[in-house]
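> Return a 3D structure for these sequence lines:
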Amino acid sequence: MTTRKVAANISITLDGRYNGPGGPGDLSPIVPYMGTDTARDHMARMCEGATTALLSRGNGQGFLGYWSPMATDENADPRDRGYAKWLVDAEKVILSTTLTDVPWERTRVLNAPAADAVTELRSTGTGDILVNTSPSILKALLAADLVDRLYLIICPAIAGGGDHLFEDGLPGTRWQLTFQETGEAGEVAAVYDRIRAVSPTNS
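Sure, this is the predicted structure:
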């Protein structure tokens, strides 16, 4: 077993939602803060040390069209271009029960629960595993207590409806704030590391 860490990035509102009352496609409470300097710096930060991108089917397909061209776009923000290049070059694992066509190079599809997929990925390889804005995967891993680091953008908006990230029934856990930055628009970039008990060693 390797010591690969599992990290995840997502943006949430003050009332803990990752979309608005219009459903999964309603990102109106989030979009105004996605392109700020604080959010872009946060995006660059989360790639450091990560070698595998873990994606849901929706993101696995949708990210291709958006990020691939940006990897070589000299007019793009350097931080966007850096993230795009990282994503193109990284190992990509898409969790899906129906997807058969692999959309990217260095990509494979796993028809498995998120916890099983992470257990497999942790058994080999090096570098962090980054769950990229995939709430269905992140929720499952939080429920299994398999997330070691959270990269959050906390948006100064109350959505008033939509899907919550942290649902009732999650195991109680403790986290340490290891980074925090506030943007000009009031958004907060925060990094939380899971506090785990250290196993005693034989003396």
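> Going by C-alpha atoms from here, please, whenever you check contacts or count neighbours.
Fine.
> And for Ser56, the neighbour number?
Neighbour count for Ser56, taken as other C-alpha atoms under 10 Å: 22.
> Would you mind confirming that it makes contact with Ala140?
No. Here Ser56 lies out of contact with Ala140, judged by C-alpha atoms under 8 Å, at a distance of 11.7 Å.
> What's the end-to-end length of stretch 180-188?
7 Å (C-alpha to C-alpha, to the nearest Å).
> go on, stretch 82-100?
With C-alpha to C-alpha as the measure, stretch 82-100 spans 29 Å from end to end.
> Strands along the protein, start to end?
With DSSP state E, the ranges of strands along the chain come out as 6-13, 50-56, 91-95, 107-110, 128-132, 149-155, 175-182, 188-194.
> Just give me how far the fourth one sits from the chain centre.
Average the C-alpha atoms of strand 107-110, do the same for its chain, and the two points are 17 Å apart (C-alpha atoms, centre = their mean, to the nearest Å).
> which residues are contacting it?
91-97, 99-100, 102, 117 (C-alpha atoms under 8 Å, 6 or more residues apart in numbering).
> for this structure, what spans make up the helices?
37-46, 57-67, 78-89, 114-122, 135-143 (DSSP state H).
> Export these as TSV, with columns for mean neighbour count and distance to Ile154.
Output for those, formatted as TSV (neighbours: other C-alpha atoms under 10 Å; distance: least, C-alpha to C-alpha, whole Å):
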stretch	mean neighbour count	distance to Ile154
helix 37-46	18	10
helix 57-67	16	21
helix 78-89	19	19
helix 114-122	17	24
helix 135-143	19	15
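> Next, the second sequence, to be compared with the first:
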Amino acid sequence: MRRIVMINWVSVDGFFAGPNGEIDWMIRDPEVDQVLHEPRAGETESAGSDTMLLGNVTYTLFENSWPNIAKDPNAPEELHKLADEVIGMTKLVFSRTRQEAPWENSKLFHGNLVEEVEKLKQVEGSPIIIFGSGTIVHQLTNAGLIDEYLIAVTPVILGKGKPLFSDASKLNLRLLEARSFQSGNVLLHYERP
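Below is the predicted model:
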């Protein structure tokens, strides 16, 4: 069965975006990015995935930023590598309002999120990664469909913003790993028992 892995950056007070969706408060950390690509328990190859699941807002943000980063000669090498990886991935876009998803390797879904993800999990393949996409995280957490949670906590208190787990039902998780980095970021890796 294919696993669903959520990867998100949050502030110390649990927000994954500022009040207006801003993410400029995140402390980018190549060390964290590297760890996210290491094999995890039970895996023999890179933890990388060839598929990501996105909501409309995150898809639009990625579509408007990653191609520009890939072309930017002044962007750090690790960001170029990450941009190329994101651009090459299959992007499963869930939206009620978007009529098309023109970015390469994108597939648009309008159906029931939970039902579609249940079907996707039955297909063999590498893990499906969820970035951002708070509404999707909320729905799939409540449906018990996210298998792993990788949460990078940035040493910033926002005070207000968009909480990652808004209105989520209680879910006990098992800690697999906690790692701290010189940047002050802490990566927490949990799984659903």
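> Identify the residues contacting the aligned partner of Glu78 of the second structure in the first structure.
Residue pairing (TM-score structural alignment): Glu78 of the second structure is matched to Arg79 of the first structure. Counting by C-alpha under 8 Å, 6+ apart, Arg79 of the first structure makes contact with 40-41, 43-44.
> got it, and Glu105 of the first structure?
Contacts of Glu105 of the first structure (C-alpha under 8 Å, 6+ apart): Val88.
> try 10 Å
Neighbouring residues of Glu105 of the first structure by C-alpha atoms under 10 Å, 6 or more residues apart in numbering: 88-92.
> I'd like the distance between Thr154 of the second structure and Val35 of the second structure.
Thr154 of the second structure is 15 Å from Val35 of the second structure, where distance means C-alpha to C-alpha.
> my bad, Val93 of the second structure
Taking C-alpha to C-alpha as the measure, Val93 of the second structure falls 26 Å from Val35 of the second structure.
> counterpart of Ala140 of the first structure in the second structure?
Aligned counterpart of Ala140 of the first structure in the second structure: Gln139 (TM-score structural alignment).
> In contact with Ala8 of the first structure: list those residues for me.
Ala8 of the first structure sits next to 46, 53-54, 129-135, 137-138, 141, 147-152, 191 when contact means C-alpha under 10 Å, 6+ apart.
> Trace it over to the second structure, please.
Using TM-score structural alignment, Ala8 of the first structure sits opposite Met6 in the second structure.
> ok, back up a step: adding distance to Leu165 of the first structure, write the strands of the first structure out as a markdown table.
Written out in a markdown table, the entries for the strands of the first structure read as follows (distance: least, C-alpha to C-alpha, whole Å):
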| stretch | distance to Leu165 of the first structure |
| --- | --- |
| strand 6-13 | 8 |
| strand 50-56 | 15 |
| strand 91-95 | 19 |
| strand 107-110 | 23 |
| strand 128-132 | 14 |
| strand 149-155 | 11 |
| strand 175-182 | 16 |
| strand 188-194 | 15 |
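> What about Pro19 of the second structure, how many residues nearby?
Look at Pro19 of the second structure: counted by other C-alpha under 10 Å, it has 14 neighbours.
> can you tell me which residues contact it?
158-163.
> now do 8 Å
160-162.
> ok, for the residue positioned nearest the centre of the second structure, nearest residue in space, not its chain neighbours?
For the second structure, the residue sitting closest to the mean C-alpha position, by C-alpha atoms, centre = their mean, is Phe131 at 1.8 Å. Residue nearest to Phe131 of the second structure in three dimensions, not counting chain neighbours: Ile7, with 5.4 Å by C-alpha to C-alpha, 6 or more residues apart in numbering.
> The one you found touches Tyr149, doesn't it?
Yes. Counting by C-alpha under 8 Å, Ile7 of the second structure does reach Tyr149; the two are 6.3 Å apart.
> More neighbours: which of the two?
The neighbour count for Ile7 of the second structure versus Tyr149, taken as other C-alpha under 10 Å, is higher for Tyr149 (24 against 19).
> how about the more buried one, what's its partner in the first structure?
Counting by TM-score structural alignment, the partner of Tyr149 of the second structure is Leu150.
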